[in-house]
Structure formats: C-alpha cells, structure tokens
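1. okay, sequence plus prediction incoming.
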Amino acid sequence: MTSAGPPAIEEYVVSGRDGGPYGITTGPDGALWFTLVQSGGIGRLLPGQQPVIHQLDPGSGPTVITPGPDGALWFTEYRSHRIGRITTEGQVTEFALPSASCGPFGIASGPDGALWFTETATDSIGRLTPDGTVTEYPLSRDGAFPSAIAAGQDAMWFTLNQANAVGRIDMDGRIFLHDLPTDAACPVGIAVGPDGDVWFAEIAAGQIGRISPEGRITEHPLPDRSSRPHAVTTDSRGTAWFTEWGANRIGSLGTDGVVAVHDLPTPASEPHGITVGPDGALWAALEVGSLARLVPARRGS
C-alpha cells in the first residue's frame, strides 16, 4: 500500500481574530456550523460560500455544537449556563438550566432522542428533551470536571478531565466510570467510532485513548507528547482524527495504530473542534478566526 502524499490543507476566514471559532459540526442542511466562543455567535458555512454569523449575547461563551434529533443545531453556552437551539434558518431559542453556574460544555444527541450534556462545575451529566425538560444525573466524584460527551449505540460516553476517567451513562441513568492507566492524563475530546469503540484525547499526556464498549482501554502515545490533543472525531473507516492545540497540527490515528500529523499553515492558530464535513473532508475550528479543511490523502496499491 502506498500513500499519495501529504494531505492538502486550506484555511477559510470566518471571523475576526477575536471571534474564537471553537466547536464545529456538520448540520442536516449540508453546511458547517461552528461556535464563536469569544464573541458569542453561531456561524454557518456552506463550502464555497461566505459565512453567515448569528449573534448571541456576546458574553454567553458558546462552546460545543451538535445536530439535534429535530433538525436543528444545539449548543452549550458555557458562560451564561444555558443550552441553545438554532434552526437552519437562524432562529435561536435558549433554555435555562436548573443548576446555577453549572458550566455546560459538551453536548451530543443521544439514542433516546434527547440532548445529553456535561456540567463542568456541578459534576453532573444533563439530559434535555427537545421540549425543554431537563434531568441532571450527579456523578460519584467531586471536582471531576466532566467535559466532552458522545453517543454510542445504547449509551452516552464522556470524559472526566480532572478525575482522569472516561464515563458511560446508560439511558436509565446508570453511570459507570473507567479510570485511565496514565495518571493525570486529563481527557477532553471524545468520539464513538463506527465499530462502537470510543476514542478520546488525553490533553496532558499527549496520547489518544481507545476504550471498547466493555471497558478495555488502550492508549496511543503521540510523536509529540507536548502537543496537547484536544478534540477528536472519527470517519467512516474508523480512523480517529484529532486537533493538537499545543502544536498547531491535525493528526490521525488509524485502527492499525499508525499515527500521522499535519502542520497547519497559520502559526499558533489554536485548533479546537474537528468534524467530518459535508464534502467528506476534515474541518477544524481555529480560534484565530478560521476553519481549516484537510482532504485525506488517497491510498492506492
């Protein structure tokens, strides 16, 4: 098997440098949707067109964004402690949460048709139905700082950044925690692959972890252990793609354990969220005001 060479990376300016593109996802309308954590906005980019920005409260701190079960996009407002919903036409609704100053961060649609999210400041996992009903599930560890969350086939998986663990919550609210082999790894990003295995980024250890649905954990050290991997997603082939926030790179880890890393064109661009775009390319949010597009190199025999 031979490689066709390094992938091409392009960058598209979507905000000023003070906008802070952070989370990113592909919407049901075939567009990229992203959060502007610093300026308080939600952006939409249809590849080949100009971005459209929907302004929120400038201090709301929108972070992670995900497609909902209702055809809208849902996002967390980390600083204003709300969950937001935006239609593909740009209509915004915001939902207050029961716990004050809970710091919602990660959010994902669950297999039960609800939105599940993390509450970093209250050590809880939240569940929000599209009609606005909220249920909170407390964790068994104080100061755990639950961060990113992703949907499996019959459960939600989440990282506990300060408790050094990966958790699973079933649809009936039962919670299981899996401690990581590496001390103080500080997991953040998480994604579920097409085979059901869960991938996560260990930002402090410079590793990408993998956990099976049964709880078997494997950790993959990156070539640069100081790269601070942040967010992770998976493609249809099961490859994990991740951002290296501290090293200004996008990396990939195949199911065979092979790691590849790719430098971004703009120095110190602060890559955060990453997703597979509507065009099949990898798209990452760069906090300096751009989105990066990476087309994986084709492989041939």
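-> All right, it came through fine.

2. use CA for all of it now, contacts and neighbours both
-> Fine.

3. just say helix, strand or coil for residue 141.
-> Look at residue 141: counting by DSSP: H, G, I helix; E, B strand; the rest coil, its state is coil.

4. contact partners for it?
-> Counting by CA atoms under 8 Å, 6 or more residues apart in numbering, residue 141 makes contact with 123, 163.

5. could you measure from it over to residue 2?
-> Per CA to CA, to the nearest Å, residue 141 is found 48 Å from residue 2.

6. count of residues packed around the closest residue to residue 247 other than its chain neighbours?
-> Spatial nearest neighbour of residue 247, chain neighbours left out: residue 227 (4.7 Å); criterion: CA to CA, 6 or more residues apart in numbering. Residue 227: 20 surrounding residues under other CA atoms under 10 Å.

7. hang on, residue 227 packs against residue 250?
-> No - with contact defined as CA atoms under 8 Å, residue 227 does not count as touching residue 250 (10.2 Å).

8. what is the burial count for residue 298?
-> Burial of residue 298 is recorded as 11 neighbouring residues (other CA under 10 Å).

9. surely it meets residue 3?
-> Yes - assessed by CA under 8 Å, residue 298 is found in contact with residue 3 at 6.6 Å.

10. thinking again about what came up before, anything in contact with each of residue 227 and residue 250?
-> Going by CA under 8 Å, 6+ apart, residues that sit against residue 227 and also against residue 250 are residue 244.

11. put this beside the first:
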Amino acid sequence: MTAAIVEHPVGEPGDGPYGVAVTRDGAVWFTLVHGGRVGRRGPDGTMTYTSLGEGSQPSLLAAATESSVWVTDTTGNRLLLLEAADDRAIVELGSVSVPTPDAQPFGVVALDDGTAWFTELGADALGRIDILGRVDEFPVGREGSFVSMIATTGDSLWFTLNAGNAVGHVRGGDAAIAFTELPSVPSGPVGITVAADGSVWVAQILADAVARIARDGSVTEVALGAGAKPHAVAADPHDGVWVTLWGSNEVAHVAADGAVTRHPLPTPDSEPHGVAVTPAGTVWVALESGALAALSTTP
C-alpha cells in the first residue's frame, strides 16, 4: 500500500489542531485545542471557524447529523452542538453544561436516535445527553481511571480507561458496565473504534501498540515499535484500522490480520492526533503543529 499525503494549514500558529470528524455532507471538522475554536473545511476546501470563547478547550468531536457535530469543551465543562449554516458560517444549535463541576468532558459519540454520550476525565464517569438536552451521568465505578475516549456500534458503548489499563463496555443504556483488562501494563489506552466485523481496536500510547478485542472477548496486541505512541484510531471499511503515531510522526494502517503499513508524515514533528476516514477512503489527520493531512492510498 502506497500513500499520497497532502497537508492543509489551518488556524493560526499555536492553535493546535487536535480532534477531527467527517460529516455526511463531505465536510471535515476539527478542533483547535489551544486556540479555543472549531473549524470546518467544506467539500470545496472553504474554511470557516467559530470561537467557543476565552478559556475554552475544544477537544474532541463527533458527527451528529449530515451537517452538524457535537464538540466537547473540556475546560468549559460543557458540550456544544454546531452546524454549518452554509460554507461561510458555523452556528451553535445548543450548549449543554455538565452537572458535575470540573467533570472535564472529553470523548464524545452521537447516536442515530439523537442522543450523545461523552466521557468525563475528571469524574470517572460517562454522560448522556437526551434529545431535549438533559444530561444524565453514570460513574464507571473505578476511581482515578481517567475515562478518555468513546466509540459506539449503535446499541453498545465502548470506552477507554487511560489510567485503569482497561476498556469498558455497556451493552444497552441500562446495562451494567463490563471491563476488559488489557495485557500490557501500563498500556495507557486512549483512542478507540469499532470495526465493521464488531471487533474493537484500542490505541495503547504507553505500550506502543494497538489492541484488538474480538467479538468473543479475546485480546490480541500488535506492536508498533518503541516510541510510536499511538493516540487515535479510526476503522477502515475492511475490518482494519488507521492509527496516528504521535511519537514517530507517522500514520499507520493495521489490517485485520495484524499486518502493519507505516506512512511517514512529510513535516517533521507534526504531532498527529485525531484521525477520521471518509466513505471514499480518504484519511484525515489533525496535526497539532498546525495542519490537516489528507492521506489517500493505492494498493
């Protein structure tokens, strides 16, 4: 597999592109974690931005509808629903405060029923926003676990416990949380995604590896090399996964059989973080150094 990588500068110097998501209208949304802003790159390349206000920290986002996203404001202890009015403006559809002070919302997913789930770094909990904007919170039962990123299959939730060396799983909104312990200690699980075959992939930033949890609950790990520091993951259409290697300045593809293909980024020290894959297969990566990278592959 070979790849062509094009970098698109975004924001102002020091803004820090961090999270990235793709909506069904073909737009690429991204957070500027140090700049307090969220940006949108339209299908024609038009750039629009909106500020979340002084002191805000937009961290991660998730596609909600064809043209809207949920975004977590970690320091602001809230989530916002943003929509593209057109290719020249972003409008705020709603802002939802988290009841627990200093909960630090971070990861977020949107479900087809109009609800959204998010993680609380500072409260060791999950949160749920219903269609009326009301918030319920659910402690995960492991103090100091640093609940980080979250993924969904539509009827199940999976989330990483960064300091707990485990992955949590909730099958249905009222079910008890089950935990899968990860073999490497410490592993520092961060990014998480669910592949089309139902397997769950986890980036283990402290273990320099990704873990794959099969439908039967078995766990296998794929080593990515010392210093790779994998951060975020996104499923491909073929039961594999794309992963950002923050430490080695690369984006890697891990096939379902564990085969690894590495793609060095053209700019040194670009600090790849968030990753998303379009239906057409283009891989978008948020580079904290100041750009979005678009990666397209050929066999």
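-> Sure, I can see it. This one's a predicted model, so the numbers in the text were calculated from it and none came from an experiment.

12. need the TM-score between these chains.
-> Remark: TM-score between the superposed chains equals 0.94 [TM-score structural alignment, normalised by the length of the second structure]; 293 aligned residues with a CA RMSD of 1.5 Å.

13. so the residue nearest to residue 247 of the first structure: helix, strand or coil?
-> Secondary structure, three-state DSSP: residue 227 of the first structure is coil.

14. tell me the residue in the second structure aligned with it.
-> Aligned counterpart of residue 227 of the first structure in the second structure: residue 228 (TM-score structural alignment).

15. surely its match meets residue 246?
-> Yes - the pair residue 228 of the second structure / residue 246 is scored as a contact, 6.5 Å apart, by CA under 8 Å.

16. what ranges do the helices span in the second structure?
-> Under the criterion DSSP state H, the second structure contains no helices.

17. which residues touch the residue nearest to residue 247 of the first structure?
-> By CA under 8 Å, 6+ apart, the contact set of residue 227 of the first structure is 203, 206, 244-248.

18. ok, 6 Å please
-> 206, 244, 246-247 (CA atoms under 6 Å, 6 or more residues apart in numbering).

19. same question, residue 137 of the second structure
-> By CA under 6 Å, 6+ apart, the neighbours of residue 137 of the second structure are 126-127.

20. apply 10 Å and report the result again.
-> By CA atoms under 10 Å, 6 or more residues apart in numbering, the contact list for residue 137 of the second structure reads 98-100, 117-120, 123, 125-129.

21. residue in the first structure matching it?
-> So residue 137 of the second structure corresponds to residue 136, using TM-score structural alignment.

22. go on, residue 195 of the second structure?
-> Here residue 195 of the second structure is matched to residue 193 in the first structure, going by TM-score structural alignment.

23. test my guess that its match contacts residue 152.
-> Yes - Residue 193 of the first structure is within contact range of residue 152, at 8.5 Å (criterion: CA atoms under 10 Å).

24. can you pull out the strands in the stretch 1-150 of the second structure?
-> Using DSSP state E, counting those that start in this stretch, the strands assigned to the stretch 1-150 of the second structure run over residues 2-9, 17-22, 28-32, 37-41, 47-51, 58-63, 68-73, 78-86, 89-97, 105-110, 116-120, 125-129, 135-139, 147-152.

25. output those strands as TSV; include the columns distance to residue 287 of the second structure.
-> TSV is the format used below for those (distance: least, CA to CA, whole Å):
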stretch	distance to residue 287 of the second structure
strand 2-9	9
strand 17-22	6
strand 28-32	10
strand 37-41	13
strand 47-51	16
strand 58-63	13
strand 68-73	18
strand 78-86	22
strand 89-97	22
strand 105-110	18
strand 116-120	23
strand 125-129	27
strand 135-139	32
strand 147-152	18
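
26. among the ones you listed, which is nearest residue 275 of the second structure?
-> strand 17-22 (5.9 Å; CA to CA).

27. how big's the offset between the closest one and the first structure?
-> Aligned to the first structure and superposed, strand 17-22 of the second structure gives a mean residue distance of 0.6 Å (mean CA distance after the TM-score superposition for the first structure).

28. in the first structure, what range does that strand match?
-> Taking TM-score structural alignment, strand 17-22 of the second structure hits residues 21-26 over in the first structure.

29. quick one, what contacts the closest residue to residue 228 of the first structure other than its chain neighbours?
-> Spatial nearest neighbour of residue 228 of the first structure, chain neighbours left out: residue 203 (4.4 Å); criterion: CA to CA, 6+ apart. Residue 203 of the first structure makes contact with 161, 184-189, 225-231, 244-246, according to CA under 10 Å, 6+ apart.
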